[in-house]
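**Student:** okay, predicted coordinates and the sequence, questions at the end:
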Amino acid sequence: MKRNIRVKEAAHYIGLSKSTLDKLRHFGGGPRYYKLGRAVVYDTEDLDAWKAERARTETWNGANDNSRAARAA
């Protein structure tokens, strides 16, 4: 169900602190948000999509010099 929520509730919704969400909004890299006057509002569908984009199956990535293949050599 789609709904709009404020920053504190949005942070709780995705499992981050309000401070972290504020920093992501300020410096970039955070979920899409709407500015309605002075209020910042997040759509729960945007939060779900942002969180899903960060899903991982392992901690190592291919660009890392310490990748599994490099460690095996």
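**Tutor:** That came in fine, so what should we check first? Numbering: from 1, shown residues only.
**Student:** please make it C-alpha for all contacts and neighbour counts, starting now.
**Tutor:** Will do.
**Student:** and the strands in this protein, which stretches?
**Tutor:** In the chain, the strands defined using DSSP state E lie at 4-6, 34-36, 39-43.
**Student:** so which of those comes closest to Glu53?
**Tutor:** Proximity to Glu53 (CA to CA) singles out strand 39-43 among the strands of the chain, at 15.7 Å.
**Student:** returning to that earlier point: include distance to His12 and mean neighbour count when you put the strands of the chain into a markdown table, please.
**Tutor:** Output for these, formatted as a markdown table (distance: least, CA to CA, whole Å; neighbours: other CA atoms under 10 Å):
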| stretch | distance to His12 | mean neighbour count |
| --- | --- | --- |
| strand 4-6 | 10 | 15 |
| strand 34-36 | 18 | 10 |
| strand 39-43 | 12 | 16 |
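**Student:** take a look at this one as well, against the first:
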Amino acid sequence: MADQLLTIKEVAERLGTWETSGERFPRRLIAERRIAYVKVGRHVRVSAAILAAFISANTVQPRQARRTMRAVA
């Protein structure tokens, strides 16, 4: 089964940027070559698996709380 190819609008919706910047953010990612894409004629598409990998690679994990030992007097 082939991977699903997403339009720029669908990429923006999945990234949660559609309401604020529309297609501008995904297009910038493509222009800066920060995300892989496929050209189908003049249309630009992004693989759903590539988008999921991009999101995973750019996910920042929370810090672990440090335990400090205090001297008890």
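**Tutor:** Happy to help now that I have it. Bear in mind that the values here come from a model prediction, so they are computed numbers and not experimental data.
**Student:** ok, back up a step: mind putting the strands of structure 1 into a markdown table with distance to Ala52 of structure 1?
**Tutor:** Formatted as a markdown table, the strands of structure 1 follow (distance: least, CA to CA, whole Å):
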| stretch | distance to Ala52 of structure 1 |
| --- | --- |
| strand 4-6 | 18 |
| strand 34-36 | 20 |
| strand 39-43 | 14 |
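**Student:** so which of the ones you listed is nearest Glu58 of structure 1?
**Tutor:** Nearest of the strands of structure 1 (CA to CA): strand 39-43, 28.5 Å.
**Student:** that closest one packs against which elements?
**Tutor:** strand 4-6, helix 7-14, strand 34-36 (3 or more CA pairs under 8 Å, 6 or more residues apart in numbering; DSSP states H and E).
**Student:** distance from the first one to the middle of the chain?
**Tutor:** If I follow you right, that is strand 4-6 of structure 1. 15 Å (CA atoms, centre = their mean, to the nearest Å).
**Student:** which position in structure 2 pairs with Leu24 of structure 1?
**Tutor:** Using TM-score structural alignment, the partner of Leu24 of structure 1 in structure 2 is Leu29.
**Student:** does that match touch Ile35 like I think?
**Tutor:** Yes. With contact defined as CA atoms under 8 Å, Leu29 of structure 2 counts as touching Ile35 (5.9 Å).
**Student:** please consider this matter closed, and thank you.
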